[in-house]
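fold the following and give me the result.
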Amino acid sequence: MYSIDRKFADDSELRVEFIATSPAENTLFANVLASCSFNIISGTHTCSHGTVFTNILDQYFEGINMKHIMFVSPFLWNIDDLLFDDRTITWLMALPISEKELEYLRNNGSDQLEQLFEEQQIDFYDLNRPDVVFR
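Now for the predicted structure:
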């Protein structure tokens, strides 16, 4: 958990924890999350819903269709924020996306891309899944 430089009106901090799911054979996926965390700690990135860390999957997996991580609300779990006097900790799920999906996101926004994911019931476990069908 690390500060993402966001504060509430009462000056308490908003912090984020990453969560993801991956098949057991993708043992390097934990390293992907660690790299995402390091990007925030080092100050090179910030993170919120819809943020994309580009080309991060390429660092650990070769020859896959999914190249990037987009952060979304953790729709697989019913996880509440953790509330403390001086901070709130929320959760973001790391969701792999392709180059074409990133381009769609840049043109249409993360909410529209998430809607396509939901409509088409993507297999987000599969790092080599086909791109969503764009309208």
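
hey, let's count contacts and neighbours off CA atoms from now on
Will do.

just checking, what packs against the lengthiest strand in the chain?
Counting residues, the longest strand in the chain under DSSP state E turns out to be strand 87-98. Contact here means 3 or more C-alpha pairs under 8 Å, 6 or more residues apart in numbering; DSSP states H and E; on that basis strand 87-98 packs against strand 13-19, strand 66-72, strand 82-83.

please give the structure of this sequence too, so both can be compared:
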Amino acid sequence: MLEVLRVLAGFESSWDWNAGRDTTNPNSNTACTEEAGIFQCSGDSMNFDRSLRNLLRLVAGNTECNTFRSVFKSNHTFAIEYCARLLRFTINHHGPIKRKEIHPWLKLEAVAEFEQFLSNEG
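Predicted structure coming up:
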């Protein structure tokens, strides 16, 4: 999952934690459809599962879309966890995944490196 997130972040925002609205997306025109952060998630993604909304409420105290965008940019732990959870419910929220554009860039070596790190921790 970490390798998928690493590559997705490169495609979505060039690894920019503070990336804002996708100006090429005509549907990015409301507080809840405007993308934010490294994974370019929008507040309407909370509709995929109640647990996503609950995560934001736990972290930020409310589930408003303006709060979502702000927290998604500033709280990197939240952004990673949120996107990983979102991918469990749908791959259709992220065009590069849905269109299989990230597949050639996923590297087994990166996964092996992470697995080695985890085995050294134990």
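
TM-score for this pair?
Aligned and superposed, the two chains score 0.32 in TM-score terms (TM-score structural alignment, normalised by the length of structure 2); 62 aligned residues with a C-alpha RMSD of 3.9 Å.

now the helices for structure 1?
29-41, 99-108, 110-120 (DSSP state H).

a markdown table for the ones you listed, including distance to residue 89 of structure 1 and mean neighbour count?
Output for the helices of structure 1, formatted as a markdown table (distance: least, C-alpha to C-alpha, whole Å; neighbours: other C-alpha atoms under 10 Å):
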| stretch | distance to residue 89 of structure 1 | mean neighbour count |
| --- | --- | --- |
| helix 29-41 | 14 | 16 |
| helix 99-108 | 26 | 15 |
| helix 110-120 | 22 | 14 |
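
between the ones you listed, which one is nearest to residue 5 of structure 1?
Closest approach to residue 5 of structure 1 among the helices of structure 1 (C-alpha to C-alpha): helix 29-41, 9.8 Å.

which helices and strands sit right next to that closest one?
Judged by 3+ C-alpha pairs under 8 Å, 6+ apart, helix 29-41 of structure 1 is in contact with strand 2-7, strand 13-19.

need the winner for burial among those strands.
Across the helices and strands packed on helix 29-41 of structure 1, averaging neighbours per residue (mean count of other C-alpha atoms under 10 Å) puts strand 13-19 on top, at a mean of 18.

residues in contact with that strand?
Around strand 13-19 of structure 1, the neighbours that count as contacts under C-alpha atoms under 8 Å, 6 or more residues apart in numbering are 1-8, 33, 37, 74, 86-94.
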